[in-house]
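Visitor: give me coordinates for this.
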Amino acid sequence: MKRSLYFVLRIAAAILLILNTGCWSSNEIEDVSVYVGLGLDVAQVSEFERGIEKQGASYPREKVLTATVQIVPPITGKGQKQGGSSSTPSEAYMNEKLTGDSIIQIFRQFSLRRDRPLIGHHLKVIVVSSELAKRYSLEQIFDFILRDNDIRPSCLVLVSHRNAFEALSTNEPGEVPALYLAGLVDNRYRSNKIIPPVTLIKLDSAMQSGSSFLLQNVVTAQNDHKFSGAGIFKGSTKKWVGELSQLDLEGLSWFSFDVKGGALKTYAPEGYSITYEPKNSKSKIIPKVEGNDISFHIKVSSEGRLIEDWSFPEIPSSGQYMRELEKQFEKEARKQIQQVLHKMQHVYRVDVGGFNKQLRIKYPKVWNKVKEDWDETFSNIPITYEIDMKITDFGSSTD
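Guide: Below you'll find the predicted structure:
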């Protein structure tokens, strides 16, 4: 009996070995160029491209955009010597760039320069410059990217205040800028100046809906980067039309996004700063329709802690003092909301706060009448708001 069972187990093990053959059609990692970042800029022809064009090594194309691919690890150590590429001393990554009027054709041109083909399965971040997005719609720029099966729909999309190439460059040893930018999104629980991540699939959905939307903005100085505000894209054109500042995003977050962290600062009469840290915030946009008149009311409630107080009051935890601070924080939040609503309605004339969604859900018939020119309609709609803030604790301080 034992010999029969042992024989059966050997046969089963042999069959499992045959079935688990691995990825027979895969490419070895050493044989491909894995790029994790893609930057899209207005055309900037490199010295390398100018040099080969003088030798007749060119193909028919218009100089519309420059695509930068960030490859990890660098293919060779000679990237610094070539005009179309750059690598860091630590060799953590290498940026390669080429210019043309078709992204797929640019990608195929890389095959004429490198013996290892590009593979986009691990692309983490796409950065498009605001200047390029002013000239061309995102539907044009991202057409190939959205069609390409190599690129995952979970890839993060950002807009760069300056060149996208700069946003994908750094002097920090061992750092890969694309991975650094992708990691910043995880800090939303610490700051309400970071919008919910816009992935390729969310970008495609936003463009298909015809609604205006935001992309997180990246600013660069001395090859160092940070998120600062957001680029505004008009729903009708899918083009960049302006920016919201960090303060604007704070105001927008109170009613449009989930506030998961951050700091709301105001000042005492003596001029000292006082800071509130929101811990549990909720908001609601309430549409109202009376005849042909549409209006909205925003309700915000927040609970948090008094986390910093430079005014040195004698009794910091007294009930009266807490109520006074709550009123001050509410006043500051109202100022933030008022500022961002003014920009949305009277400066850029776009709805990037989700008012259209609430109207569509509650009054679908009304929405069908106004959706064709919603941004313009929204610009003239009255909006009221109320804010309720409660200080529930004072950190680790004691009476």
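
Visitor: rest of the way, CA atoms for contacts and neighbours
Guide: Fine.

Visitor: what ranges do the strands span in this structure?
Guide: 33-42, 65-71, 85-87, 94-100, 118-119, 125-129, 156-160, 213-221, 224-233, 240-244, 264-267, 273-290, 293-309, 383-393 (DSSP state E).

Visitor: how about these in a markdown table, adding distance to Val347?
Guide: A markdown table is the format used below for the strands of the chain (distance: least, C-alpha to C-alpha, whole Å):
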| stretch | distance to Val347 |
| --- | --- |
| strand 33-42 | 26 |
| strand 65-71 | 29 |
| strand 85-87 | 40 |
| strand 94-100 | 35 |
| strand 118-119 | 42 |
| strand 125-129 | 22 |
| strand 156-160 | 20 |
| strand 213-221 | 15 |
| strand 224-233 | 12 |
| strand 240-244 | 9 |
| strand 264-267 | 25 |
| strand 273-290 | 21 |
| strand 293-309 | 19 |
| strand 383-393 | 16 |
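
Visitor: residues contacting the closest residue to Ala206 other than its chain neighbours?
Guide: Closest residue in space to Ala206, ignoring its immediate chain neighbours: Phe213 at 6.8 Å, by C-alpha to C-alpha, 6 or more residues apart in numbering. By C-alpha atoms under 8 Å, 6 or more residues apart in numbering, Phe213 lies in contact with Ala206, Ile232, Phe233, Lys234, Gly235, Asp351, Val352.

Visitor: structure for this one too, so we can compare:
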Amino acid sequence: MRRIKKGFMICCCMSILFTGGCWDSIEIDDIGLAVGVGVDNQENSINGQTPEFTIQFVIPKALAGENGGGGTKEEAFHNLTIEETSLFEGGREASTISSRSPNYSHLKVLIISKEAAQSINLLQLMNFFFRDHEIRRTVHVLISEEKASEILSLKGAQDPIPALNLLYITENMETKTAKMPPKLSLGDFSEKMSASSSFMVQKVQKHKEEVQIIGAAVIKGKTQKMIGELDEDETFGINCITGEATAGAVTGVDKETDKIIAYEIDSLKSSIKPKVNGEDISFTVNINTEGRLSEDWIPNSDAFKEKFIRNAEKEVEREFKRLMEAGLTKTQQDLKVDVAGFGESLRINKPKVWKKVKKNWEERFPEASIDINVKVKIRQFQTQGRKMNK
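Guide: The predicted model follows:
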């Protein structure tokens, strides 16, 4: 019996040695958690091509509501700006300034200023982000109107950390508005740049003392730089063509009364059909959308009358078409880039033709004729009408 007890005690003592916890654990307060990175041009850079990096760190104690010395409330973040030719070297220099070197495993957003995006080769600039083992490919990329360092200093009314505030706003595109392009991850950015494709990036700007994400920056695949931008209407129009406008509102105007009709998108489907006639390439865009009549200012309007609903649908269809034509005019004629996927539709439906034109597609694209057809179906009229059976 004594031998059994003795053996049991020895086993217990041995188990304690192997269950003593993580020997290499690090307290979260000792880690320099970087949640945002901003890229600007250095003021005295040569040819405007020398980047300046701003790293945003989270301060866990302040985020948890603890007070700093002197009883004053600490900021929940700290920005560190470094002037180096590479972010990797900048991270090493950060270690000479701060006791906590940057840890990018929780990086959420990457902001590139408009000025930097227009002058620096973005594929070369993003090399560090593509290769670093800590950085996830889900990091969101944005282009800023102002300096990226300034955007990273603007807190939201409800979110005390600017980088996280931006992250949450980018997600509204899917459920609230189509006046911004779909969020673009670092992985998406890498794929499009490697394929030399032109594409849109969400654009952020200062709005009073906060930030606003609206409109789009346009990156040209061949030059790998920003070549222009779309306003909110043009962005909405391109989102309709690509079928990404699954939420948001379109405001038409009644011809007879000159009063507004607000239509809320419930669903939207888009198809792009190419047609080839000899050397001529044309496309037809078909849009089908269903939604609800959310608001109208027409005197004595009656949503129970079929005539009123049909008229409202026509006015909304006309506004949809205007927005899409605005987006096409800007991208196809002014910027001369295909960001709406017309080339991809040609590749899928006419592979032999695509093989001939893919090398100089964006030179051919401005010559293509594009027809737009829109069909709007109002299914619900809120409290002033009935729900129609599908």
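
Visitor: turn the contacts of Phe213 of structure 1 into JSON lines, columns for distance to Glu53 of structure 1 and neighbour count.
Guide: Formatted as JSON lines, the contacts of Phe213 of structure 1 follow (distance: C-alpha to C-alpha, whole Å; neighbours: other C-alpha atoms under 10 Å):
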{"residue": "Ala206", "distance to Glu53 of structure 1": "40", "neighbour count": "17"}
{"residue": "Ile232", "distance to Glu53 of structure 1": "37", "neighbour count": "26"}
{"residue": "Phe233", "distance to Glu53 of structure 1": "36", "neighbour count": "27"}
{"residue": "Lys234", "distance to Glu53 of structure 1": "38", "neighbour count": "23"}
{"residue": "Gly235", "distance to Glu53 of structure 1": "39", "neighbour count": "22"}
{"residue": "Asp351", "distance to Glu53 of structure 1": "46", "neighbour count": "24"}
{"residue": "Val352", "distance to Glu53 of structure 1": "44", "neighbour count": "21"}
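
Visitor: for Ile201 of structure 1, find the nearest of the strands of structure 1.
Guide: strand 156-160 (9.3 Å; C-alpha to C-alpha).

Visitor: counterpart of that closest one in structure 2, which residues?
Guide: Mapped onto structure 2 using TM-score structural alignment, strand 156-160 of structure 1 spans residues 140-144.

Visitor: average distance between the matching stretch and structure 1?
Guide: Superposed on structure 1, stretch 140-144 of structure 2 shows a mean distance of 0.4 Å to its aligned residues (mean C-alpha distance after the TM-score superposition for structure 1).

Visitor: neighbouring contacts of that stretch?
Guide: The contact list for stretch 140-144 of structure 2, computed with C-alpha under 8 Å, 6+ apart, reads 108-114, 117, 151, 167, 183-186, 189, 201-205, 217.

Visitor: what do we get in structure 2 for the residue nearest to Ala206 of structure 1?
Guide: By TM-score structural alignment, Phe213 of structure 1 lines up with Phe199.

Visitor: tell me where structure 2 has helices.
Guide: Taking DSSP state H, the helices of structure 2 run over residues 2-18, 60-63, 87-97, 114-119, 122-125, 127-131, 148-151, 162-170, 186-194, 232-242, 306-328, 342-349, 351-357, 361-364.

Visitor: and the fifth one, which stretch of structure 1?
Guide: Mapping helix 122-125 of structure 2 onto structure 1 (TM-score structural alignment) gives residues 138-141.
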